[in-house]
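Visitor: My questions are about this predicted structure, shown below with the sequence.
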Amino acid sequence: MNRKRVLLVLLVVVILAAGYGTFVVRRGFSAADQPSAIEKVMAQTVRNLGIPRSARSMKNPLTITPELLQEGRDNFTNRCAGCHGKDGDGHTGIGPNLYPKAPELRLPATQNLTDGEIHYIITNGVRLTGMPALGNPHMSEDDNTAWKLVHFIRSISLTTPQQRAEQTTTASTAHYVGSATCEKCHAQIYERWKKTPMANVVRDPREHPDAIIPNLATNNVSPKFTKDQVAFVYGGVWKQRYFTKIGDDYYPEPAQWDVTNKMWRPYFVANGTDWWSALYPPDNMKRPTGPTCDGCHSVNYDIQTKQVAEWNVGCEKCHGPGSAHVEQPTQGNIVNPARMDYISANDTCIQCHSQGRPLTSPIEGKYYDWPVGFHVGLNLQDYWQLEEHNLGQTTFTHFADGTAHKNRMQGNDFVQSVMYRRGVTCFDCHDVHGTDNYAQLRKPVNQICLDCHGSGSRNGPREATLAEHTHHKDGSTGSECVACHMPKVEVTIPGVFVSAHTFAFITPAITDKYKVPNPCTSCHTDKTTAWATDALRHWPERSPWRVQ
């Protein structure tokens, strides 16, 4: 009886397989087709059965560190991103056209595999698919590379709906504990972060005697003030301002120190500049910093009590209140912007690195220049509207073509870019936890660009060498990616510039039409836009239609 049942089952399987085979043959073998549900189940089952039991139970032998994770990211970019995308989403020119499709590595189908299973797939590849073997699994170098990739793949997992629900609940019940509490478990990251501008935007000169850079007695542009009158020092990289406290509010002194040029300059936001300037009296001592500054320079500024959980851009500004996570660390009770979708991830930065205004204004009779009520994990668009722009009109905030015209507008620029539309995030390039590179970049500027835009890359450029693409000698200023794609379009104070974050090449013709500075004549100051346009026309790889 049992034998008959087995034979019957086998017969049914053979009939189904034959029927499915006939269907496939009639349908054709186009790689553009979507695999059927049956194919997906069968393929995953066969793949999983092909992984030895001993491999499944393997644990990652490498201890995760920021440096190791960066190595994993680099290897992923070089070896895997062509099919899987730079962040594992699979949205590339190759991945969706494979059969089976390159999986989205951030989703549970991959993330629920064990470390050993992911390691085995990376090392050995998958037959009859586009997944190649990494290399020789018996070579320690290749094996370590595979384990580093496992760590990186784990780091890009998306927040699950269950974790998102837990985070929402946690945000309403947890409280802020301060960045110093995070140091206990994240000492290495904390040590880097505390040296960054983010951690030192606002400092109390009584706690930090070295905070005030100049001799206040040399102030020659406004009524003098003394150290005793300075409640907070703001900034110190390019410029430094000084806040005095009156009652429970802070107010900016009318003088600022130009760090770059080592001189005093007046500080006053004139009418006709920032949108809120005309709505406050023309006197710094009647313009409290709570509505205009403090929401971005602190964690959880309370507009009723005017108290903060922590001054400066602390850990919980980006990760949310941490008390539940401190008590029992899980991925579900703390926000990690790196595991969010690209819109929410970028909003973590755009909330402060943009010019705009709250959707509701005024709020309790005051005009706020930051998104009151927003915290990471919410939808920024429900609280904040980016400064509007009319094409062809030059304003205080925008050039006529829409490029940002002043500082703190990286977000306004970035959301217009192809990079943003392709899912690139601010922290694909910047590491807010701190690096030794300019602007907290993950790598030196050209290197971080060329990770995704190396010569011959499908992302461009198409030329064989960087020099052929830039038409400038290697190592020269003109050979830097940012020289052309992030030109210095505005001066904030002499020697300090605003760099465009649209990443678009601004042609000399755009300068003629919209008066936006272009990178060619910004460097070659002795030349004209006509000269620059003519030079571009003679670049053999550049379309003559794209110099307009």
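Guide: Thanks, I have the structure now.
Visitor: When you work out contacts or count neighbours from here on, use the C-alpha atoms and nothing else.
Guide: Noted.
Visitor: those strands in the stretch 301-450 of the chain, which residues are they?
Guide: Using DSSP state E, counting those that start in this stretch, the strands found in the stretch 301-450 of the chain span residues 310-311, 356-358, 384-386.
Visitor: between those strands, which gets nearest to residue 14?
Guide: Closest of the strands of the stretch 301-450 of the chain to residue 14 is strand 384-386, at 60.6 Å (criterion: C-alpha to C-alpha).
Visitor: on contacts alone, who are the packing partners of the one helix or strand residue 531 maps to?
Guide: Using DSSP states H and E, residue 531 maps to helix 529-537. Under the contact definition 3 or more C-alpha pairs under 8 Å, 6 or more residues apart in numbering; DSSP states H and E, helix 529-537 sits against helix 508-514, helix 519-523.
Visitor: next up, a second structure to put side by side with the first:
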Amino acid sequence: MFRMIGSLLCAGALAAVAAATSASAQDTSQAAQEVPEYVGSQACVSCHEDAAENWEMSHHAQAWRMPGTDMLVGAFEGEVFEHDGMQATFTTEGDARIVTVLEKDGIERRYTVHSVGGVTPLEHLILETGKGRMQSFDVVWDVEQKAWFHLYPDQDLPPQDAYHWSGAYKNWNARCAECHATGFEKNYDFRTKRYASTQVEIGVGCEACHGPGAAHLEIVQEGATPPGRYAVALNDWGFSAEMGDPQEAMEQCAGCHSRREAFGDGNPLPGTAFADAYNLAMLRPGLYHADGQILDEVYVYGSFKQSKMHDAGVTCANCHEPHSGALVAEGNAICTQCHSEAGNPDFPTLRLAEYDSVAHTKHAEDSEGGQCVSCHMMDQVYMGNDWRRDHNFRVPRPDVSARLNTPDACTRCHSDEDSDWAAAQVAAWFPEGRWRSPHYGDVLARGRSNSQATAGELMALAQDASQADLVRATALWLLGPGANALDLAELGAFLEDPDPQVRVGALDALKERAAVASAPYLIKGLNDEVRAVRIAAARAIMGQPASRMPDSLRPYVGQAYQEFGAMVRNQLDFAEAHLQVAGYSMVAGNIPAAIASLREAVRINPQNVQAWQSLVRLSAQTEGRAAAARHLRRALRYNPEDQVLQQMADQL
């Protein structure tokens, strides 16, 4: 059994995945026969005219479109775009739109535009490159300026780079389509390296949120749904998603509006709990600043979960009209529907006060500084011209920014001043303000630098019930080896926390402890009702070497492999998945399987130096210096500046 995970991704033994997950696959197949069928958004229009009218012009409806006269207006008239040795020419031949790309390596190819992602402020070309692959082209159309621009002008992306537009990280099937389509299935074949992706409809249609509509039509047309026909739970109107419940509706939004790891092959059945379909990203370096502000593109949900508004029960629909996606009010009125002297009876804990006034904003009424969002929702540009606001709704803390070197709302406008100046100004304006309170960002920043030295602080933050659940979960996730210095029972107590993300964080911490002591907690996590927690426990169990596996844990190893295998079989086109399997294979002692997985990881992403380093080392041990040297030459061809690889070459 310990060698089973190492066999999962061997080129000739993919059947091991099916064997490990046959029961799960059978259950999924059975369920697929018993859920209502999708009927398409047009079946909804005649009865729901107002909702349909709002939806048809929304970013959701136009998230993915086939080329038409209403898009790319002014483009494909012979324009030539050049960047970093690459040249793209945009022409029209009949009804087809053609991109001729001369790459910086001198190879020229012609592509027909398959479809278009997005509507404004940019339109993104999706090109077919063979084997069912759809790729997101890096040169995009600025709708307002009517001009082409490159999404990543400062990056050197030759054709062999995984981040080149034709590489794994720009693959539309795996990285984008799920959130731009309805009823999407990726359908990647690991053996042939082909995609056979399908969807019910391109664009985010009615059923993407409400669920398949066949049962609803039966109720409307026939008066009732035949008893027992569907095994999945449906609401009174025949839908799998209960959009009338604010929290369930928000989780439906979060499935796409979040940075997360997906467990399935495409869109989960609407109504599936978020943590049963995804693992939400922690506030980790590279994604968020240490104080929780957005850094990379994290798609809102992780930011919003840090906010007091989230804790008070505010949801997306309180500010956004669900079908159009537009704000329900303009300017400061979107905030004063709650934050005012009158308040909002739906949120009785709000402090009643006047906020839309110079007395509060300290800025002129019609100025930029007088807008609530300028101070409480700083924006940042992604994809060249697409501004996104941070949904943390934070109180400006220039004092924290001064300590942690993070973005500061004050000095964004007052660019001639620094955060220390801004902190003094805030203190003068609000002598009893929230700036006097400790901020979790300070603890997370210290935890990022040295988790062992700050283990006590991280633990205290995780135990602070007044903090947002995602902050508490991140504190646990950051513990790492620092978890060894903490009380085991106190760590295990987090497995009773009502928030699944906190339980995931606890298991990340517990995997650092000796399995002989942590086994009861790992077993508890493996049998959790929530899938994200079970997978976290499975990873913790699979990371235990056989020599140190306590007898109490051994009966659960197969269950852990099955839980992990059911997920990883949907990620075989991700280099990260193969790298994980390689690690578990090494723990299990199956070195040939680890090498096979590492080879696949570097095939998908030749810039993954961690995989190359492990591959060279294992090859040297098992195949000899000549084999290791061959891998090292290839590694350096793709990563000539990597110092570790260069040192390895000097030592061979």
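Guide: Yep, that arrived. Quick caveat: nothing in here was measured; it's all calculated off a predicted structure.
Visitor: Need the winner for burial among the helices and strands packed on helix 529-537 of structure 1.
Guide: helix 519-523 (a mean of 19; mean count of other C-alpha atoms under 10 Å).
Visitor: Show me what that one is packed against.
Guide: So helix 519-523 of structure 1, by 3+ C-alpha pairs under 8 Å, 6+ apart, packs with helix 481-485, helix 529-537.
Visitor: Show me how far it is from its chain's centre.
Guide: Here helix 519-523 of structure 1 is found 27 Å from its chain centre; the criterion is C-alpha atoms, centre = their mean, to the nearest Å.
Visitor: residue range for that helix in structure 2?
Guide: On structure 2, the counterpart of helix 519-523 of structure 1 by TM-score structural alignment is residues 409-413.
Visitor: Could you pull up the average distance between the matching stretch and structure 1 after superposition?
Guide: Following superposition, stretch 409-413 of structure 2 is found to deviate from structure 1 by 1.3 Å on average (mean C-alpha distance after the TM-score superposition for structure 1).
Visitor: Report the secondary structure state of the closest residue to residue 136 of structure 2 other than its chain neighbours.
Guide: Distances taken as C-alpha to C-alpha, 6 or more residues apart in numbering put residue 126 closest to residue 136 of structure 2, at 4.8 Å, once the chain neighbours are dropped. Per DSSP: H, G, I helix; E, B strand; the rest coil, the local secondary structure of residue 126 of structure 2 is strand.
Visitor: Which position in structure 1 pairs with residue 126 of structure 2?
Guide: Checking TM-score structural alignment: residue 126 of structure 2 goes with residue 243.
Visitor: For the residue nearest the centre of structure 1, give me its contacts.
Guide: Nearest to the mean C-alpha position of structure 1, by C-alpha atoms, centre = their mean, lies residue 426 at 1.6 Å. Residues near residue 426 of structure 1 by C-alpha atoms under 8 Å, 6 or more residues apart in numbering: 346, 349.
Visitor: State the distance from the aligned partner of it in structure 2 to residue 396 of structure 2.
Guide: Using TM-score structural alignment as the criterion, residue 426 of structure 1 maps onto residue 316 of structure 2. Computed as C-alpha to C-alpha, to the nearest Å, the residue 316 of structure 2 to residue 396 of structure 2 distance reads 22 Å.
Visitor: Then residue 620 of structure 2?
Guide: If you go by C-alpha to C-alpha, the gap between residue 620 of structure 2 and residue 396 of structure 2 works out to 54 Å.
Visitor: Mind checking which of these two has more residues around it?
Guide: More neighbours surround residue 396 than the other of residue 620 of structure 2 and residue 396, with 22 against 17 (other C-alpha atoms under 10 Å).
Visitor: how about that one, secondary structure?
Guide: coil.
Visitor: residue contacts, the aligned partner of it in structure 1?
Guide: Under the alignment (TM-score structural alignment), residue 396 of structure 2 pairs with residue 506 in structure 1. Contacts for residue 506 of structure 1 (C-alpha under 8 Å, 6+ apart) come out as 484-485, 516-519.
Visitor: mind putting the residues you listed in JSON lines, distance to residue 461 of structure 1 included?
Guide: Shown next, in JSON lines, are the contacts of residue 506 of structure 1 (distance: C-alpha to C-alpha, whole Å):
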{"residue": "484", "distance to residue 461 of structure 1": "13"}
{"residue": "485", "distance to residue 461 of structure 1": "12"}
{"residue": "516", "distance to residue 461 of structure 1": "24"}
{"residue": "517", "distance to residue 461 of structure 1": "23"}
{"residue": "518", "distance to residue 461 of structure 1": "20"}
{"residue": "519", "distance to residue 461 of structure 1": "18"}
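Visitor: Quick one: which of these hold up in structure 2? List them.
Guide: Contacts conserved in structure 2 for the contacts of residue 506 of structure 1, counting by both residues aligned by TM-score structural alignment, their matches' C-alpha atoms under 8 Å: 484-485, 518-519.
Visitor: Just to be sure, residue 162 of structure 2 is in a helix?
Guide: No - going by three-state DSSP, the assignment for residue 162 of structure 2 is coil, not a helix.
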